[in-house]
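Q: Okay, predicted coordinates and the sequence, questions at the end:
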Amino acid sequence: MPSKKHKPEEIIGKLREVEIVLAQGASTAEACRRIGVSEQTYYRWRKEYGGLKTDQARRMKDLEKENQRLRRAISDLTLDKLILQEAARGNF
């Protein structure tokens, strides 16, 4: 089965669907088959998105992207600073 990138909103919807199926007495494996993911994926999603509302998940993903962008900018600036320090010392 080819992998598919699920959006946070879809993941939360699928987690809610699993909760309903589990409440009806089905096994976790059966619930995962119904939503089309492996049990490992279900547990990973539950760990990351369990208890979140759709808007909270969207905001969390936006903040993670912003954090990644800022970390990249800091690393670039640090590298530039080190290069300039080396050039100022004349060690090139």
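A: Perfect, I can see it now. Residues are numbered from 1 along each chain as shown.
Q: use CA for all of it now, contacts and neighbours both
A: Fine.
Q: Tell me which residue is most central in this structure.
A: By Cα atoms, centre = their mean, the chain has its centre lying nearest to Lys61, at 6.6 Å.
Q: From Gln85, how far off is it?
A: 36 Å (Cα to Cα, to the nearest Å).
Q: next one: Tyr49
A: 44 Å.
Q: Over to Arg58?
A: Arg58 is 41 Å from Gln85, by Cα to Cα.
Q: buried residues in the helix or strand encompassing Leu63?
A: Element membership of Leu63 [criterion: DSSP states H and E] is helix 54-89. Using 16 or more other Cα atoms under 10 Å as the test for burial, helix 54-89 gives Thr54, Ala57.
Q: what packs against that helix?
A: Applying 3 or more Cα pairs under 8 Å, 6 or more residues apart in numbering; DSSP states H and E, we find helix 54-89 packed against helix 8-23.
Q: then this one, side by side with the first:
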Amino acid sequence: MQRHSADAIAAALRDGERLEREGRTVAQVAAELGISPSTYRSWRRRYGQGNDGDVARIKSLERENAALRRILVDKELENEALRELSRGRW
């Protein structure tokens, strides 16, 4: 799966908006941008009409959120293991 930079996504959304204003369909816009229509729709839904900095900030927050979720899961597993040990099940 190819990852696009925040700058590339922001540029694609700007170009896409321009092309849509010119009367092109989503499928035509996506083809011209070299992405699938579902990717284009997903980017529009996720990043909306924000500016370029918003895209980078959202991507950064999504990465941070994923890291925090992994930490939380690790801690929950550790706590469960400690509970099992305290019950004498190991």
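A: Sure thing, it's come through. Every value quoted in this text rests on a predicted model; they were computed, and no experiment measured them.
Q: quick one: TM-score?
A: TM-score for the superposed chains, counting by TM-score structural alignment, normalised by the length of the second structure: 0.84, backed by 90 aligned residues with a Cα RMSD of 1.6 Å.
Q: need the contact list for the counterpart of the residue nearest to the centre of the first structure in the second structure.
A: By TM-score structural alignment, Lys61 of the first structure lines up with Lys59 in the second structure. By Cα atoms under 8 Å, 6 or more residues apart in numbering, the residues touching Lys59 of the second structure are Ala6.
Q: ok so, going back, any idea how far the helix holding Leu63 of the first structure is from the chain center?
A: 18 Å (Cα atoms, centre = their mean, to the nearest Å).
Q: cool, and stretch 39-50 of the first structure?
A: How far stretch 39-50 of the first structure lies from its chain's middle: 11 Å, per Cα atoms, centre = their mean.
Q: got it, and stretch 24-37 of the first structure?
A: 22 Å.
Q: same deal with stretch 80-88 of the second structure?
A: On Cα atoms, centre = their mean, the centre of stretch 80-88 of the second structure falls 37 Å from the chain's centre.
Q: That stretch aligns to what range in the first structure?
A: The alignment places stretch 80-88 of the second structure over residues 82-90 of the first structure (TM-score structural alignment).
Q: ditto for stretch 21-38 of the second structure
A: So stretch 21-38 of the second structure sits over residues 23-40 in the first structure, by TM-score structural alignment.
Q: tell me which residues of that stretch are tucked away?
A: Thr28, Ala31, Cys32, Val37.
Q: Alignment lookup: Tyr12 of the first structure to the second structure.
A: Heads up, residue 12 of the first structure is Ile, not Tyr. By TM-score structural alignment, Ile12 of the first structure lines up with Ala10.
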